[in-house]
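Colleague: the sequence and its predicted three-dimensional model are supplied below.
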Amino acid sequence: MENLHIVFWLLKDISWCMIWKPLGVAMIFPTLIISLVIAWRTRQFVSELCHNVAISLWITANSYWMISEFFHFDAQVIWGAITYKHVALIPFISGLLILAYYYIWYQPRHKDTAEILS
């Protein structure tokens, strides 16, 4: 499943680069759904869960950014110098905060605890 996920992700990003709107938008769904399934399947391992949720948030941000460019609202101003493209920062930063939580708070407190399948 993880290998197929990469294929969908690459197809989405190639479509973005080539401005193939229908394929790019269509590839959002399998890419994001599989990343969420992977996160769900690894939920018993905090390390894997945090990284996989961060990946899902990255795909969400990346997909929103692609859509904003495809449909030409990326440069429209929301307020001041903030445009609709900047909305993608919300899931990007959310993913970064999840990883920061893991590396700064969780991992140092659990470094001697092995994560094992229950």
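Modeller: All right, it came through fine.

Colleague: going forward, measure contacts between C-alpha atoms and count neighbours the same way
Modeller: OK.

Colleague: how distant is the helix of greatest length in the chain from the center of its chain?
Modeller: Ranked by residue count, the top helix of the chain under DSSP state H comes out as helix 46-70. Relative to its parent chain, helix 46-70 has a centroid offset of 1 Å by Cα atoms, centre = their mean, to the nearest Å.

Colleague: one more: stretch 24-40?
Modeller: 9 Å.

Colleague: the structure to be compared is supplied as follows:
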Amino acid sequence: MENLHILFWLVKDISWCMIWKTLGIIMVFPTLSIALLITWRTRGIKAELAHNLAIVFWISANSYWMMSEFFGFDTVPIGTITDGKHLAIIPFSIGLFILLYYYIVQKPRETREDQVATL
């Protein structure tokens, strides 16, 4: 399933690159759906959950950015500090913060618990 996910993701991004709007938009759904399914299936393993959640937010941000360019609101000002495509920073940042939490808080906690368990 992960290999199929990569295929869908590549087709989506190639469609974006080639400005094939319909195919690009259609490919968001299987790409994001499989990412969500993989995340759900790995939810019991904290490292996998964190990384797969980050991927879900990455695909979401990437898809939003693609659609902002397809529909022409990528350069539309939103407020005084950003434009349409830059709102993709929100899901990108959520994914980044999930990984930062995992590596700064969760992983060290797991390492300490493993060390205590082996003593």
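Modeller: Thanks, I have it. Keep in mind it's a predicted model, so treat the numbers as computed, not measured.

Colleague: hang on, the earlier thing: the longest helix of the first structure corresponds to what range in the second structure?
Modeller: Alignment of helix 46-70 of the first structure against the second structure: residues 46-70, by TM-score structural alignment.

Colleague: what lies in contact with the matching stretch?
Modeller: 16, 19, 21, 25, 28, 31-32, 35-36, 38-40, 42-43, 74, 84-86, 88-92, 94-96, 98-99, 102, 107 (Cα atoms under 8 Å, 6 or more residues apart in numbering).

Colleague: now the buried members of these.
Modeller: 16, 21, 25, 28, 31-32, 35-36, 38-39, 42, 74, 84-86, 88, 91-92, 94-96, 98-99, 102 (16 or more other Cα atoms under 10 Å).

Colleague: in helices only, show me the residues you listed.
Modeller: Per DSSP H, those map to helices at 16, 21, 25, 28, 31-32, 35-36, 38-39, 91-92, 94-96, 98-99.

Colleague: not counting its neighbours along the chain, what's nearest residue 84 of the first structure?
Modeller: residue 74 (5.0 Å; Cα to Cα, 6 or more residues apart in numbering).

Colleague: I'd say the one you found and residue 82 touch.
Modeller: No: Residue 74 of the first structure is beyond contact range of residue 82, at 10.1 Å (criterion: Cα atoms under 8 Å).

Colleague: from residue 28 of the second structure, how far off is the residue nearest the centre of the second structure?
Modeller: In the second structure, the C-alpha nearest the mean C-alpha coordinate belongs to residue 58, at 2.1 Å (Cα atoms, centre = their mean). As judged by Cα to Cα, to the nearest Å, residue 58 of the second structure and residue 28 of the second structure stand 12 Å apart.

Colleague: is it true that residue 8 of the first structure touches residue 26?
Modeller: No: using Cα under 8 Å, residue 8 of the first structure makes no contact with residue 26, being 9.6 Å away.
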